[in-house]
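Trainee: need the 3D shape of this:
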Amino acid sequence: MSHTNLPEKLTAYMSRSNVALALSTDDGDVPLSYVNKAFCDLTGYKPEDVIGQNCRFLQGEDSDPAHKKALHDFVMDPDIDSGRFPILNYRKDGTTFLNFVLMTRLRDRKGKTRFILASQFDMTSTEKRSRMPAHDKKLNAELAEVNAMSVEFGLAMRGSAQTIADSIAMLARMSLNE
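Mentor: So this is what the prediction gives:
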């Protein structure tokens, strides 16, 4: 499933997660190195379909250019530690879903980005949006565990807790406006 040498503990953990997770390297076009089963279930793609590709293959003609630019700007700016991005994505079968993506950089001891960890959540329906705070709480616990494992491999995440807290607040506001 992996296109590059990844820490085994990290990929084992990601494979057990029920949260849709993708891991990209910081090489060139930021290709996917690992996706878990939850990612495949959400998008309809198999790992062999996506490993080595940039995640933009999920975008389509109706994806908002401003949302695409926000994702691009995050990926291209190594000074931004984490971010959250709503974007219309397309499954393999062509159906769309409103994807809420949380991205966090995993850095080496020198501060260089080694990987970008992304969590995807389908927030197409209001019901799913109302479950987002529970998803963020679960993701926060999982990110803490990933961070602890990453330290063993000389990787670090910065600013994730604040991003998750901001995500919960944003989704609460969105739910109230429905």
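Trainee: switch to C-alpha atoms for all contacts and neighbour counts from now on
Mentor: Noted.
Trainee: so how far is Cys55 from the nearest residue to Gln53 once chain neighbours are set aside?
Mentor: Residue nearest to Gln53 in three dimensions, not counting chain neighbours: Pro31, with 4.7 Å by Cα to Cα, 6 or more residues apart in numbering. Computed with Cα to Cα, to the nearest Å, the distance linking Pro31 and Cys55 is 7 Å.
Trainee: more neighbours, these two?
Mentor: Pro31 (22 against 17; other Cα atoms under 10 Å).
Trainee: and the host helix or strand of Leu143, what other elements does it pack with?
Mentor: Assigned by DSSP states H and E, Leu143 falls within helix 132-152. Counting contacts by 3 or more Cα pairs under 8 Å, 6 or more residues apart in numbering; DSSP states H and E, helix 132-152 packs against helix 8-16, helix 160-176.
Trainee: buried ones in the last one?
Mentor: Of the residues in helix 160-176, Ser160, Thr163, Ile164, Ser167, Ile168, Leu171, Ala172, Ser175 count as buried by neighbour count, 16 or more other Cα atoms under 10 Å.
Trainee: one more to put side by side:
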Amino acid sequence: MTLVPELSSQLSEYLTQSRVALAIASAEDDNPLLMVNGAFTALTGYTAEDVVGQNCRMLQRDAPNVEPRARIHEFLSRDRQPNVRTPIINFRKNGEPFVNLLYMSRLRTLDGEARYIFASQFDVSRSQPELLADYDAALRRTLGNLTPVAGEAGIVVEGTLLTIANTAATIAQAKMMLADLDGPVAHA
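Mentor: Presented below is the predicted three-dimensional model:
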């Protein structure tokens, strides 16, 4: 894991220790990754050295991801949209596809400047609904604990988990995305 020099050591340590797969990207330019934690590496197979400085879209390779990309683009282009949550097809370093339930929100300075993009990842490809519920609970705890730690560093965590959709619907959508990826592609 690469530490982001602008983040306080307490905030960096918190992100590093989280069991939830997390990444921090710059809120500027092409949103290059600034840090990823060990859970991100365990999920994707990519180390910090592999991905820091790159945009996370490299995880998508050539997957179409039309709707998820539109939702992410909308989030990134609308400064006042607090967060986004969408399933998206990603690929592990070894080339294995998975459906990532991506959650993104902005981290702002106290004067309102969007400084970072906070992202959480979870593999919902073949998950059971209870595992997604466990992840949702872990992400709620992560965001709840992150807020005061970030506040001490002069960073405001934007957004809430009100964006969590129906768990069963999310699992069903993920399975359909993976089936589309695994199945034969028919062109009209």
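Trainee: and the TM-score between them?
Mentor: In this superposition the chains share a TM-score of 0.89, using TM-score structural alignment, normalised by the length of the first structure; 173 aligned residues with a Cα RMSD of 1.9 Å.
Trainee: give me the number of residues near Ala137 of the second structure?
Mentor: 12.
Trainee: the helix or strand that Glu49 of the second structure is a member of: what's the following helix or strand?
Mentor: Applying DSSP H and E as the criterion places Glu49 of the second structure in helix 48-51. Remark: after helix 48-51 of the second structure, the chain's next helix or strand is helix 66-77, criterion DSSP H and E.
Trainee: give me the distance between Leu59 of the second structure and Gly45 of the second structure.
Mentor: 11 Å.
Trainee: again but with Pro82 of the second structure, I slipped
Mentor: On the measure of Cα to Cα, Pro82 of the second structure and Gly45 of the second structure end up 29 Å apart.
Trainee: in the second structure, where's the longest strand?
Mentor: strand 97-109 (DSSP state E).
Trainee: show me what the helix or strand just after that one is packed up against.
Mentor: Following strand 97-109 of the second structure in sequence order, the next helix or strand is strand 114-121 (DSSP H and E). Judged by 3+ Cα pairs under 8 Å, 6+ apart, the packing partners of strand 114-121 of the second structure are strand 21-26, strand 97-109.
Trainee: contacts for strand 114-121 of the second structure?
Mentor: With contact meaning Cα atoms under 8 Å, 6 or more residues apart in numbering, strand 114-121 of the second structure is reached by 20-28, 31, 40, 79, 100-109, 139.
Trainee: what do you get if the cut-off is 7 Å, keeping everything else the same?
Mentor: Contact with strand 114-121 of the second structure is made by 20-27, 100-109, as judged by Cα atoms under 7 Å, 6 or more residues apart in numbering.
Trainee: tell me the angle that strand makes with strand 97-109.
Mentor: 150 degrees (axes from the mean of the first three to the mean of the last three Cα atoms, to 10 degrees).
Trainee: what's the offset of strand 114-121 of the second structure from the middle of its chain?
Mentor: 7 Å (Cα atoms, centre = their mean, to the nearest Å).
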